[in-house]
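> one predicted model, sequence on top.
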Amino acid sequence: MPRKPRGLPLRAVAPNAITALALCSGLTGIRFAIAGNFQIAVLMIIIAAVLDGLDGRVARMLHGESRFGAELDSLADAISFGVSPALIMYLWSLQDLPRLGWLCSLVLAVFCALRLARFNAQIDETEQPHKSAGFLTGVPAPAGAGLAMLPLFFWVWTDEPLFRSPYLVAPWVALVALLMISSIATYSWGSLKLRRNIRFEALAIVVLVGAAIVSAPWHTVSLLAAAYFLSIPFSMRSYARIKRLRAAPAASSAAPSAPAIPDDDL
């Protein structure tokens, strides 16, 4: 007799509820963008990113990981960090270039979905070189949303019309979309290992960043997004170094041994 499928366990309700809240926050960002309140729209995306970072940790803490949760998380990310930022950027700037602007918005949304589909397709694979080395493949969806909206961050606190120019925003959004589906290695929390002698200093930096977010949120978010973008070449170099170190023992073990010399030739 076939086994009756079990429902969602109770311990998985909390992380999935957080994921649903992140989805609601991302969708609400579109509503504020339609009303022309772009600061609150961006804030909704940031809240969605915070909630997205919490749901996985809550799931692991409660042992509530499930395939349902993984699929729901990917669907929520595709909307909160793909569709919503694309529409926000279109309504804010790209609508001044109706065809090219809409194309760039579509590319951002679709490439975000493609990235998440690739992640789901590889979730059960044991051989993942980037993941095993503590790196991610391409720019993750929440970081991609933040990078795509970087001109909007700068515009909010500088009020400089240049940052709203669709001729600047369109290629930038397209570049971020390409980074999301690229195969470059990017930093993840797993690749950041602090030495014991600088952990106190790292804690002090976290406190300073928190204070900066409270006192000057837009300045701080802009600098954090710019710093992440500038870190990409360093992450690529770090992974290339790890890849060379891994390849060295394999090459030495695969090298053919020297042929033995017969005794008659001695």
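That came in fine, so what should we check first? All values reported here derive from a predicted model rather than from experimental measurement.
> okay, CA-based contacts and neighbour counts for the rest of this
Will do.
> gap between Ile242 and Lys193?
Taking CA to CA, to the nearest Å as the criterion, Ile242 is separated from Lys193 by 14 Å.
> which of those two has more neighbours?
Each of Ile242 and Lys193 has its neighbours counted (other CA atoms under 10 Å); Ile242 has more, 12 against 9.
> secondary structure element holding the more buried one?
Using DSSP states H and E, the element containing Ile242 is helix 217-254.
> and that helix, what does it pack against?
In terms of contact count using 3 or more CA pairs under 8 Å, 6 or more residues apart in numbering; DSSP states H and E, helix 217-254 is assigned the packing partners helix 141-148, helix 150-158, strand 185-187, helix 199-215.
> which of these sits closest to Ser74?
Comparing the helices and strands packed on helix 217-254 against Ser74 with CA to CA, the closest turns out to be helix 141-148 (9.5 Å).
> what's in contact with the helix or strand that contains Thr19?
For Thr19, the element it lies in under DSSP H and E is helix 13-34. For helix 13-34, the surrounding residues in contact (CA atoms under 8 Å, 6 or more residues apart in numbering) are 38, 40-45, 47-49, 51-52, 54-56, 58-59, 64, 69, 72-73, 76-77, 79-81, 84, 87-88, 91-92.
> next structured bit after that helix?
On the C-terminal side of helix 13-34, the nearest following helix or strand under DSSP H and E is helix 38-62.
> by contact count, what packs against the helix or strand that comes right after that following helix?
Under the assignment DSSP H and E, the closest C-terminal helix or strand after helix 38-62 is helix 67-78. Helix 67-78 makes packing contacts with helix 13-34, helix 98-121, helix 141-148 when contacts are defined by 3+ CA pairs under 8 Å, 6+ apart.
> correct me, but Gln64 touches Pro9?
Quick fix: residue 64 reads Gly, not Gln. Yes. A contact is recorded between Gly64 and Pro9 when judged using CA atoms under 8 Å, the distance being 7.5 Å.
> here comes the other one, which I'd like you to weigh against the first:
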Amino acid sequence: MGTPFSSFEPHGPNDEARGPRLREIPFRLLVPNLITVLAICAGLSGVRLAFEGRFELAVAMVLVAAFLDGIDGRVARLMKATSKFGVQMDSLADIVNFGVAPALVLYAYVLDQARSLGWIAALIYVIAAGLRLARFNVMAERDVKASWQSEYFVGVPAPAGAMLVLLPVYLGLIGFEPGQLMGLISSAYTVLIAFLLVSRLPVWSGKSENRVRRDLVLPVILFVVLYVATLMSFTWETMVVTAAGYLITLPFGARAWHKKYGSSWPDHPDHTPPGDDGLPMDRV
């Protein structure tokens, strides 16, 4: 029996070269897309909670959205459920969860104290997040990659940007009064994070460090346990330390790039750094 809905084609429309149209698809193909949809729901629910004045839950929902948005692609690869449809869904979810949601939560909490300047700062951040994600999509289509891509991002990645831009909210939740002065300072800080998103600053990604020395396994496990415990017990203080720590590491990443590649900045996407024979590709 037919339904009024169009068929779900995860890899695009079928044609004769692909054989007959499948009437059923494996449920595993839906799981990553369901995670993406849940991430969008969490991000938008965070915006609603912010405008209702429930800021702790609002920030928590935005961070949950960022987490879900970050794992959907990995789940798809683990389940061998990657698809063109999923890629497009994830791309659309990114601008909501890493751009719109954190900007609106931040505006509802403190940027509105700066009036028009706060709104302009929020707009700049959302546009910067969109530009970064668009640059990622364009670069992702290139087949040849530069050797440094396994070690560095170009600019602050969008998930980290969402975590960083909410720093004024973390500070407010541990006791700082969200007044006009804080609104002005937060507006300037928001523009700074927007600049870091679209900049060519080399940011260490950690992707190349996929192995842990045997003598460091137990210390790493203990550190993770300690971090999770402090995050559960002192959530906003831990988020303040996390955001500040991430910002502090940025100059060291640029310095390491300079030492290894002999350049202070990655070259323009249409060029390669000295010694590379591939085209650089940005990553979210």
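Ah, there it is. Just so it is clear, the model here is predicted, and its values are computed rather than measured.
> mind putting the helices and strands packed on helix 67-78 of structure 1 in JSON lines, mean neighbour count and distance to Tyr187 of structure 1 included?
As requested, the helices and strands packed on helix 67-78 of structure 1 are exported to JSON lines (neighbours: other CA atoms under 10 Å; distance: least, CA to CA, whole Å):
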{"stretch": "helix 13-34", "mean neighbour count": "21", "distance to Tyr187 of structure 1": "23"}
{"stretch": "helix 98-121", "mean neighbour count": "19", "distance to Tyr187 of structure 1": "16"}
{"stretch": "helix 141-148", "mean neighbour count": "24", "distance to Tyr187 of structure 1": "11"}
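> what does Ala256 of structure 2 align to in structure 1?
If you follow Ala256 of structure 2 across to structure 1 using TM-score structural alignment, you land on Ser238.
> how far away is the residue nearest in space to the middle of structure 2 from Val75 of structure 2?
The centroid of structure 2 falls nearest to Pro159 when counting by CA atoms, centre = their mean (1.8 Å). From Pro159 of structure 2 across to Val75 of structure 2, the span is 17 Å (CA to CA).
> how about Ala39 of structure 2?
Noted for Ala39 of structure 2: a distance of 14 Å to Val75 of structure 2, by CA to CA.
> ok, now Ala66 of structure 2?
The gap separating Ala66 of structure 2 from Val75 of structure 2 is 15 Å, by CA to CA.
> which of these two has more neighbours?
Just comparing Ala66 of structure 2 and Val75: by other CA under 10 Å the higher neighbour count belongs to Ala66, 27 against 17.
> that one matches what in structure 1?
Residue mapping for Ala66 of structure 2 onto structure 1 gives Ala49, with TM-score structural alignment as the criterion.
> hmm, its match is touching Pro142, no?
Yes. Taking contact to mean CA under 8 Å, the distance of 5.7 Å between Ala49 of structure 1 and Pro142 places them in contact.
> make TSV from the helices and strands packed on helix 217-254 of structure 1 and add distance to Ala170 of structure 1 to it.
As requested, those are exported to TSV (distance: least, CA to CA, whole Å):
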stretch	distance to Ala170 of structure 1
helix 141-148	10
helix 150-158	10
strand 185-187	23
helix 199-215	28
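> among these, which is nearest Ser253 of structure 1?
Across those (criterion: CA to CA), the nearest stretch is strand 185-187, sitting at 26.7 Å.
> in structure 2, which residue range corresponds to that closest one?
By TM-score structural alignment, strand 185-187 of structure 1 lines up with residues 202-204 in structure 2.
> with stretch 209-222 of structure 1 instead?
Aligning stretch 209-222 of structure 1 against structure 2 (TM-score structural alignment) gives residues 227-240.
> now for Val169 of structure 1: which residues touch it?
With contacts defined as CA under 8 Å, 6+ apart, the neighbours of Val169 of structure 1 are Ser93, Leu94, Pro151, Phe163.
> Val169 of structure 2 maps to what in structure 1?
Here Val169 of structure 2 is matched to Leu152 in structure 1, going by TM-score structural alignment.
> over to Arg54 of structure 2?
In structure 1, the residue matched to Arg54 of structure 2 (TM-score structural alignment) is Asn37.
> for that match, give its distance to Val13 of structure 1.
Applying CA to CA, one obtains 33 Å for the distance of Asn37 of structure 1 from Val13 of structure 1.
> what's the answer for Leu116 of structure 1, then?
Counting by CA to CA, the gap between Leu116 of structure 1 and Val13 of structure 1 amounts to 22 Å.
> and Leu136 of structure 1, by the same measure?
In this view, Leu136 of structure 1 and Val13 of structure 1 are 27 Å apart by CA to CA.
> next one: Pro129 of structure 1
Computed as CA to CA, the Pro129 of structure 1 to Val13 of structure 1 distance reads 32 Å.
> format the helices and strands packed on helix 67-78 of structure 1 as a markdown table; extra columns: distance to Trp157 of structure 1.
Below are these laid out as a markdown table (distance: least, CA to CA, whole Å):
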| stretch | distance to Trp157 of structure 1 |
| --- | --- |
| helix 13-34 | 17 |
| helix 98-121 | 23 |
| helix 141-148 | 16 |
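> and the nearest residue to Trp204 of structure 2 once chain neighbours are set aside, how many neighbours?
Residue nearest to Trp204 of structure 2 in three dimensions, not counting chain neighbours: Tyr152, with 4.5 Å by CA to CA, 6 or more residues apart in numbering. Neighbour count for Tyr152 of structure 2, taken as other CA under 10 Å: 23.
> likewise for the one 5 residues further on?
The tally of other residues near Pro157 of structure 2 (other CA under 10 Å) stands at 22.
> again, but for Arg142 of structure 2
Arg142 of structure 2 has 12 neighbouring residues, counting by other CA under 10 Å.
> map it onto structure 1.
Using TM-score structural alignment as the criterion, Arg142 of structure 2 maps onto Glu125 of structure 1.
> where does its match sit: helix, strand or coil?
Following DSSP: H, G, I helix; E, B strand; the rest coil, Glu125 of structure 1 is assigned to coil.
> that one and Tyr239 of structure 1: what is the separation?
Taken as CA to CA, the spacing of Glu125 of structure 1 relative to Tyr239 of structure 1 amounts to 20 Å.
> same deal with Ala247 of structure 1?
When distances are taken as CA to CA, Ala247 of structure 1 and Tyr239 of structure 1 turn out to be 12 Å apart.
> for Leu230 of structure 1, same thing?
When CA to CA is applied, the distance between Leu230 of structure 1 and Tyr239 of structure 1 equals 16 Å.
> so between those two, which is more surrounded?
Taking Leu230 of structure 1 and Tyr239 together and counting by other CA under 10 Å, Tyr239 has the greater number of neighbours (21 against 11).
> so what's the more buried one up against?
Tyr239 of structure 1 touches His130, Ala133, Phe135, Ala185, counting by CA under 8 Å, 6+ apart.
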